[in-house]
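> Have a look; sequence and predicted model below, questions after that.
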Amino acid sequence: MCRWAAYRGEPLYLEELVSSPAHSLIEQSHCATRAKTATNGDGFGIAWYGDRPEPGRYRDILPAWSDCNLRSIARQIRSPLFLAHVRAATTGATRRDNCHPFVHGHWSFMHNGQVASFEAIRRPLESLLSDELFSARTGSTDSELLFLLALQFGMDADPLGAMEKAIAAVEDISMERLGTALVRFTACFSNGRQLYAVRYATDHKPPTLYAAPMTGKGSDADGSKTGYCLVSEPLNDEADTWVEIPDGSAVKVCPDGMQALLFQPQALSKAA
């Protein structure tokens, strides 16, 4: 299982999630405490938004703890919205185009979880993509394909609704081809304005997701709230600060604050 962290609010330096906290994302890359595997050393990536609609991105296959460039970049880049991810591979080889976040146009996406028996349903899922989106697929992970499916189902118009349709398609095809379906999905995505996160699993055992208000050195010197942080696991030991997002839920962070919503994919196999 992977670990990730994301932020939306007043501009902060990336290091305030990636490298500075006691349990930063770099720390989690070799010492995760709320995952099946403590080590997430199959690459890393960051995507951040600035003055242009599309995000900047830096990815590599090195473990996050051993890349000196990552610490340097995180110390220098200041952004109002960014996503960061350390990978423990479940599907797809350890190569750069399988590292999260994935980017298409102004969208960015990262994922922690799994699609059971993915290779058995990969081809019919890919057939749902338009030629343009199929050509945009550069890696081999279930995560990237879920992202492209959501784009196919109208992510620009209805981000959470499109993601529900993507998960529903996976469940439908799994039931049709295999007679069973298992999706564990804790993901984060953004269009450069709003930040979204989802926690969902068909077996009600999704990877963890936490949210907290964020204060930081990069903006308000008095330590007042600057925005919201969404993470796979808390960045520090301040237990009262972090709220666990329940299974079957989505979170939307926008300039007005954070909103909790239901996330309920309606697969045809469930409705039958």
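Received, thanks. Residues are numbered from 1 along each chain as shown.

> Going by C-alpha atoms from here, please, whenever you check contacts or count neighbours.
Will do.

> how distant is the longest strand that the chain contains from the center of its chain?
In the chain, assigned by DSSP state E, the strand with the most residues is strand 3-13. From the chain centre to the centre of strand 3-13 is a distance of 12 Å (Cα atoms, centre = their mean, to the nearest Å).

> now swap in stretch 167-175 and tell me
A distance of 20 Å separates the centroid of the chain from that of stretch 167-175, by Cα atoms, centre = their mean.

> ok, structure two:
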Amino acid sequence: MCRWFAYIGVEPTLLEDVLIKPKHSIVKQIDVHFLPNLHITYNPDLGRNTISSGEASDTQGPNHFTNVDGFGVGYYTGVAAEFNENHINLPCVYRNTRPPLNDLNLLSLCAHTSTTCVFAHLRAGSSRSATVETNNHPFIFGRYMFMHNGFVGNFSKIKIPLLKKLSIASYENIFGTTDTEHVAALFFTHLGDDWSIEYSMENLKKAMVNTIRDLVTLVQDMNIDVPHSFLNFAVTDSYQLLATRYSSMDEFEPPSLYYSTTAGPTLNRKYPDHPDGEQVQKKTKRGTHEHGKHVIVASEPSTYKAAEWHLVPRNSFVLVEKDLNVDIEQIRFSI
């Protein structure tokens, strides 16, 4: 599967600190899980839940693909809001298909950019989608960013009926061929076509429930070979964030998803401690308790402290409100 990392908070974070430097930062999440003991997977050979192995190539787990099909990062700087008449905080996005650690432009950008909201995504291509920049997440709809870890079951067979559900505005905002970008268009069709306004969390949640219901229904109605879908989604407008961890069938564990409200200072060089647990002598002037309120939602932990990370229950929402309080709610709907 893919990997993704999201940060939102009042404290600016340096992209290099959260995306590049840690030994298990997202750009290095290719073959090994950092804290596999936190994640329970379903082992079909044993017929029961087991502790995940540390290897991403473990075919019994939901995270077994190597992720080499492109990288994207989207973040907010506030510059668009400052210079444009509408004062809307729009995201800046960088995408490339070369390995991120070989991308000198990305490394330079991350070393000199801080933000209070960032989405980063390491792609494992599916649905025969080409490895091109337009297929890299996150996808942009006005002030909103959207990304996905997982796949829509047999997307090629439900694509035409899915397209018929889209608004014209959402359809015209599709530039690539991935299942994710089409699902994002479906989500924003349900949310509304004005992507310059700030929708409430209730509106975001309702649109996501309708999106997941549509996808599950389309797959079931087609009676196809791959009936299940893994739908770990994330969407933000820079002020609030909604994420899901969802598998459409009970016998399949969805890809891992964690959240943290305390890992920020561990990842931030301005504060004591180190994400890798190294005894680094930092000349910091700020105590950990001084770090601003924040939330991280990520496919994998990226600090050594297991206590900083909480596994999101299967088929659940992660709801981060504007005050940065976190609620975990079960995803409920009927077909």
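Yep, it's here. The model shown is predicted, which means the values in this text are computed figures rather than measured ones.

> Might you quantify the distance of the next helix or strand after the longest strand of structure 1 from its chain's geometric centre?
Later in the chain than strand 3-13 of structure 1, the nearest helix or strand by DSSP states H and E is helix 15-18. Distance, stretch centre to chain centre, for helix 15-18 of structure 1: 16 Å (Cα atoms, centre = their mean).

> And the contacts of helix 15-18 of structure 1?
Contact partners of helix 15-18 of structure 1, identified using Cα atoms under 8 Å, 6 or more residues apart in numbering, comprise 5, 6, 24, 25, 26, 71, 74, 75, 84, 216, 235.

> Isn't residue 100 of structure 2 up against residue 71?
Yes: checked against Cα atoms under 8 Å, the pair residue 100 of structure 2 and residue 71 is within contact range at 6.5 Å.

> taking the contacts of helix 15-18 of structure 1 one by one, which sit in strands?
Counting by DSSP E, those place 5, 6, 84 in strands.

> Superpose on structure 1 and give me the mean offset of the helix or strand hosting residue 156 of structure 2.
Applying DSSP H and E as the criterion places residue 156 of structure 2 in helix 155-163. Mean deviation of helix 155-163 of structure 2 relative to structure 1 after superposition (mean Cα distance after the TM-score superposition for structure 1): 0.5 Å.

> Can you point out the buried residues in that helix?
155, 158, 162, 163 (16 or more other Cα atoms under 10 Å).

> Just give me the match in structure 1 for residue 174 of structure 2.
Matched across to structure 1, residue 174 of structure 2 falls on residue 137, judged by TM-score structural alignment.

> same deal with residue 234 of structure 2?
Structural alignment places residue 234 of structure 2 opposite residue 188 in structure 1 (criterion: TM-score structural alignment).

> Would you check the distance separating the host helix or strand of its match from the middle of the chain?
If you go by DSSP H and E, residue 188 of structure 1 is part of strand 183-190. Strand 183-190 of structure 1 has its C-alpha centroid displaced from the chain centroid by 5 Å (Cα atoms, centre = their mean).

> Tell me which helix or strand comes right after that strand.
Counting by DSSP H and E, the next helix or strand C-terminal to strand 183-190 of structure 1 is strand 195-201.

> From the rest of the structure, what touches that next one?
Outside of strand 195-201 of structure 1, the residues within contact range by Cα under 8 Å, 6+ apart are 7-8, 81, 160, 182-190, 206-209, 230, 245-254, 263.

> Please list all residues in contact with residue 224 of structure 2.
Residues in contact with residue 224 of structure 2 (Cα under 8 Å, 6+ apart) are residue 154.

> That one: what secondary structure?
What DSSP: H, G, I helix; E, B strand; the rest coil gives for residue 224 of structure 2 is coil.

> What distance do you get for it to residue 41 of structure 2?
25 Å (Cα to Cα, to the nearest Å).

> One more: residue 145 of structure 2?
Distance, residue 145 of structure 2 to residue 41 of structure 2, by Cα to Cα: 29 Å.

> Which one's more surrounded, those two?
Comparing residue 145 of structure 2 with residue 41 by other Cα atoms under 10 Å, the one with more neighbours is residue 145, at 25 against 20.

> tell me the contacts of the equivalent of that one over in structure 1?
Aligning on TM-score structural alignment places residue 145 of structure 2 opposite residue 108 in structure 1. By Cα under 8 Å, 6+ apart, the residues touching residue 108 of structure 1 are 47, 55, 101, 102, 189, 190, 191.
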